[in-house]
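In: What shape does this take:
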Amino acid sequence: MLGIGVTALVLNACSQKDCEPTAAAAPMATKENVKPIQWKLVTTWPKNFPGLGTAPERFAKDVERMSNGRLKIKVFGGGELVPPLEVFDAVSQGTAQAGHGAAYYWKGKVPAAQFFATVPFGLTAQEYNGWMHYGGGLALWRETYKPFGLVPYAAGNTGVQMGGWFNKEINSLSDLEGLKMRIPGLGGEVLQRAGGTPVNLPGGEIFTALQTGTIDATEWVGPYNDLATGLHKVAKFYYYPGWHEPGTALELIVNEKALKALPEDLQAIVEVAARAANQDMLDEYTARNNVALTELVDQHGVQVKRFPDDVIKALHKISDEVVAEIAGQDEMAKKVYDSFVEFRDRVVPYHELSEKAYIDARAQ
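Out: So this is what the prediction gives:
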């Protein structure tokens, strides 16, 4: 009875004019009453390639679903709209509103970009995400891309990769001399210092290049992607660990003008969908790599080998020198490098007591 009395008082206090609907009470935007915004997203990956290529597709679906169809994104695989290694320029120039790839592909025009993909003997995926979202990495990344009119987001991580595919055994550092190997980013710089020849190729060209002898060896990602690419058909030895890519991050880059033209809620949806894609990819690789490796070994006879300790030690020494030198040649790269090293030096001692100590204990 008390509720009925209160309701009556409210209705009596409200005149007909006061109680009429206002503009503020307009219905929520829906697919039926708002024309959707259309975006193009270009990638460096083959269309729907497992993991790497499906991540931007999931991102686009998440954005459309969360926005109730107000923002629709059409995904183009590498070469469908622009060549794979021209994604950065295409989004910067507005040919597409967004892109998905790996930051080390742009090292020729943005030396600092390499640090936002992966650093040899650097951060793992978990450590990278900590630096990116709570250690200042993302702010530096956006500062780096600002002159190009781009806003970057972390949008995927493969975890620790494999060391690569070879048709000869690697028993010493001298076996890398004269080796033509598909290996991008800072890892390629290290290989060059060790006497090899790094080659930067998009994923869709690797198999043919190795098959025809254009390259002698290649790294790609890990068992899940390498099996799908068929690299076991053109190479005999599969090496680990992936010293060159300990936690490779993928990026979503968005044209800054296109992003700012969106309402705030759609901007937030893009951000949250990218964050979801970032975690989802790592989850998928963690689940699928072990299954794919078993198939490579048991069904295809792949020989899995570990790089000799002296090779790893030599590559580590070279890596430290190369990374520091590159940082010293570019002001922005130096700024990013200093932040990266500061975070690494803080997080590694703790992980020695936590992650690594636990994994060592579990193995006993």
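In: rest of the way, CA atoms for contacts and neighbours
Out: Will do.
In: Tally up the residues packed near residue 302, please.
Out: By other C-alpha atoms under 10 Å, 19 other residues sit near residue 302.
In: what about it, distance to residue 171?
Out: 18 Å (C-alpha to C-alpha, to the nearest Å).
In: Spell out the residue ranges of the helices in the stretch 101-250 of the chain.
Out: Counting by DSSP state H, counting those that start in this stretch, the stretch 101-250 of the chain has helices at residues 125-134, 137-145, 185-193, 206-212, 223-229.
In: Please identify the deepest-packed of those helices.
Out: helix 185-193 (a mean of 22; mean count of other C-alpha atoms under 10 Å).
In: Run through who's touching that helix.
Out: For helix 185-193, the surrounding residues in contact (C-alpha atoms under 8 Å, 6 or more residues apart in numbering) are 104-105, 107, 114, 118-120, 176, 182, 197-199, 244-245, 315, 318-319, 322-323.
In: Of these, just the buried ones, PyMOL syntax please.
Out: The PyMOL selection below is limited to those of the contacts of helix 185-193 classed as buried (16 or more other C-alpha atoms under 10 Å):
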select buried, resi 104+105+114+118+119+120+176+182+197+198+199+244+245+315+318+319+322+323
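In: If you count neighbours, what's buried in stretch 230-239?
Out: Here stretch 230-239 shows 231-232, 234-239 as buried, counting by 16+ other C-alpha under 10 Å.
In: Could you work out the end-to-end span of it for me?
Out: 16 Å.
In: Could you point out which of the buried residues of stretch 230-239 is nearest to residue 131?
Out: Ranked by distance to residue 131 (C-alpha to C-alpha), the buried residues of stretch 230-239 are led by residue 239 at 28.3 Å.
In: show me the contacts for the closest one.
Out: 162-166, 304-307.
In: and these, which are buried?
Out: Buried members of the contacts of residue 239, counted by 16+ other C-alpha under 10 Å: 162-166, 304, 306-307.
In: quick revisit: identify those among the contacts of residue 239 that sit within strands.
Out: 164-166, 304-306 (DSSP state E).
In: now those residues in TSV, with distance to residue 289?
Out: TSV is the format used below for these (distance: C-alpha to C-alpha, whole Å):
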residue	distance to residue 289
164	14
165	16
166	19
304	14
305	16
306	17
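In: three-state assignment of residue 284?
Out: helix (DSSP: H, G, I helix; E, B strand; the rest coil).
In: What about it, how many residues nearby?
Out: Residues near residue 284, counting by other C-alpha under 10 Å: 16.
In: separation between it and residue 137?
Out: Here residue 284 is placed at a distance of 24 Å from residue 137 (C-alpha to C-alpha).
In: helix, strand or coil for residue 75?
Out: Going by three-state DSSP: residue 75 is strand.
In: can you check residue 40 too?
Out: Under three-state DSSP, residue 40 comes out as strand.
In: just residue 341 next, same as before
Out: Residue 341 is classified as helix under three-state DSSP.
In: structure for this one too, so we can compare:
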Amino acid sequence: MTEKPQSPSEKILASRRAFMQKAGLGGVALGASTLAAPAIVKAQAPIKWRLQTYSGAPLGAHVIKPQIEAFNAAANGEMEIELYYADQLVPTAELFRAMQNGTIDAVQSDDATMASPVDISVFGGYFPFATRYSLDVASMFMYYGLDKIWAEAYGEVDNVTWLSTGAWDPLHIFTVNEPIRSLADMRGKRVFGVPTAGRFLARYGLIPVTVPWDDVEVAMRTGELDGVAWCGFTEAYEVGWADVCNYALTNSITGAWFGSYFANTESWNKVPPHLQQLFKSTIDQSHYYRNVWYWGGEAKLRVEGEKMELTQIPTEEWNQVVKDAEGFWDEIAGQSERCAKVVEIFKQYAAVQEAAGYPYR
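Out: Now for the predicted structure:
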């Protein structure tokens, strides 16, 4: 029997999954060979954790499952983390409280989506035009002090420890039946989206709608949603939304999502130092894989993906959106002294990138 030839997008997805295997992130065996410690017989029972991610299972297979599998293999029986996907144990909006009270031990999410009760939560997820590239996130945490600000903010919250922040994909808008070719075309469109970007885009008439992650595709098929403003091309193809949406807006609201790992402090303090370090190391490993998976996939799927028609808002109109974002930044900066520090870092970083020129800007 003749095999059906792969479509362009299927070839791209297959090649990126192969990369995950080569990078040592696609299976327990590879993760174990990279990180395994010498075998030690332990009399006590292993430490058990439950971790829930913001993402559904298809996306979670890339953004967290390989990391958890690698950690469990390398922990050598001393600790085991059970992974749960979006809404499986608690609704996503209740993730923070569930972690704080010990219902779950750890979380992977952005601050805003899980309703963190800190002033800087507004910057989690997609903050309009704060980044252009995924490496912008890591650079601002490493060189500009965002790490200290995040640690300070969560240090004021009982029983929650912030561990690490990394970058995900850029934010695009994908629609089912009606293309967006101007700002006016946004008006009245109901989209599944992240909080801060939705708040900003609402000024152009876009209507952010919250539904469980697993219900998004059905909601688009039934007409409850007109599209998504949640992710980039990589996720749209990987989770099947590109099979429902016919149009993709190439204007990006921001270049990368801010996503973090958090732990219940009591649970974290019960983990011995060597396993704490192992968990942090596998987080870094996950950040690395995710950066490459998204960066390469975004470009190839935008150019070679065949499932959605690309549209664009004219430059003169889009320049107004960029200008409006400056006022939005100032609005958020006025919410607290710490928010003002974050916005100032965004401005400083952007100025340095512009001054550095190619390949930074």
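In: how about the buried residues of stretch 230-239 of structure 1, which pair is most distant?
Out: 234 and 239 (14.5 Å).
In: ok, the contacts of residue 239 of structure 1 vs residue 277 of structure 1, which is closest?
Out: Ranked by distance to residue 277 of structure 1 (C-alpha to C-alpha), those are led by residue 162 at 21.9 Å.
In: Please pull up the equivalent of that closest one in structure 2.
Out: Matched to structure 2 by TM-score structural alignment, residue 162 of structure 1 sits across from residue 172.
In: repeat for residue 92 of structure 1
Out: By TM-score structural alignment, residue 92 of structure 1 lines up with residue 100.
In: For that match, grab the count of nearby residues.
Out: Residues near residue 100 of structure 2, counting by other C-alpha under 10 Å: 21.
In: what about the strands in structure 1?
Out: 37-43, 71-76, 98-101, 150-157, 164-166, 180-182, 197-199, 217-218, 237-240, 249-255, 303-306.
In: For those strands, give me TSV that also has distance to residue 295 of structure 1.
Out: TSV is the format used below for the strands of structure 1 (distance: least, C-alpha to C-alpha, whole Å):
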stretch	distance to residue 295 of structure 1
strand 37-43	28
strand 71-76	30
strand 98-101	28
strand 150-157	23
strand 164-166	16
strand 180-182	24
strand 197-199	28
strand 217-218	20
strand 237-240	13
strand 249-255	26
strand 303-306	12
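In: Out of the ones you listed, which is the most enclosed?
Out: strand 98-101 (a mean of 29).
In: Can you name every helix or strand that it contacts?
Out: strand 37-43, helix 87-93, strand 249-255 (3 or more C-alpha pairs under 8 Å, 6 or more residues apart in numbering; DSSP states H and E).
In: which bit of structure 2 covers the first one?
Out: Under TM-score structural alignment, strand 37-43 of structure 1 corresponds to residues 47-53 of structure 2.
In: What's the average distance for that stretch when superposed on structure 1?
Out: When structure 1 is overlaid, stretch 47-53 of structure 2 sits 0.8 Å from its aligned residues on average, using mean C-alpha distance after the TM-score superposition for structure 1.
In: And residue 138 of structure 1, what's its match in structure 2?
Out: Under the alignment by TM-score structural alignment, residue 138 of structure 1 pairs with residue 147 in structure 2.
In: mind checking how far its match is from residue 155 of structure 2?
Out: Taken as C-alpha to C-alpha, the span from residue 147 of structure 2 to residue 155 of structure 2 is 12 Å.
In: Structure 2: which residue goes with residue 211 of structure 1?
Out: By TM-score structural alignment, residue 211 of structure 1 lines up with residue 221.
In: Looks like its match contacts residue 245 (just checking).
Out: No. Counting by C-alpha atoms under 8 Å, residue 221 of structure 2 stays clear of residue 245, with 9.1 Å between them.
In: Residue 281 of structure 1 versus the residue nearest to the spatial centre of structure 1, what's the distance?
Out: Note on structure 1: the residue nearest the mean C-alpha position is residue 250, at 0.9 Å, using C-alpha atoms, centre = their mean. Going from residue 250 of structure 1 to residue 281 of structure 1 by C-alpha to C-alpha gives 9 Å.
In: Kindly report the same for residue 37 of structure 1.
Out: Counting by C-alpha to C-alpha - residue 37 of structure 1 and residue 281 of structure 1 are separated by 26 Å.
In: How many residues are close by the counterpart of residue 333 of structure 1 in structure 2?
Out: Matched by TM-score structural alignment, residue 333 of structure 1 corresponds to residue 339 in structure 2. If you count neighbours by other C-alpha under 10 Å, residue 339 of structure 2 ends up with 22.
In: check contacts around the nearest residue to residue 339 of structure 2 once chain neighbours are set aside.
Out: Spatial nearest neighbour of residue 339 of structure 2, excluding adjacent residues (C-alpha to C-alpha, 6 or more residues apart in numbering): residue 333 at 5.0 Å. Applying C-alpha under 8 Å, 6+ apart, we find residue 333 of structure 2 in contact with 339-343.
In: among the residues you listed, which ones are buried?
Out: Here, 16+ other C-alpha under 10 Å leaves 339-343 buried among these.
In: Narrow those residues to those in helices?
Out: In this view, these that belong to helices under DSSP state H are 339-343.
In: Show me which residues of stretch 113-122 of structure 2 are buried.
Out: Of the residues in stretch 113-122 of structure 2, those buried (16+ other C-alpha under 10 Å) are 113-116, 119-122.
In: now do stretch 283-296 of structure 1
Out: Quick answer for stretch 283-296 of structure 1 (16+ other C-alpha under 10 Å): 284-285, 289, 292-293, 295-296.
In: Okay, and which of the residues you listed map to helices?
Out: 284-285, 289, 292-293, 295-296.
In: okay, those residues in TSV with distance to residue 33 of structure 1 next?
Out: Formatted as TSV, these follow (distance: C-alpha to C-alpha, whole Å):
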residue	distance to residue 33 of structure 1
284	37
285	40
289	45
292	47
293	50
295	51
296	52
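In: from the residues you listed, which two are the most distant?
Out: 284 and 296 (18.0 Å).
In: out of everything not next to it in sequence, what's closest to the aligned residue in structure 2 for residue 75 of structure 1?
Out: By TM-score structural alignment, residue 75 of structure 1 lines up with residue 83 in structure 2. Spatial nearest neighbour of residue 83 of structure 2, excluding adjacent residues (C-alpha to C-alpha, 6+ apart): residue 51 at 5.1 Å.
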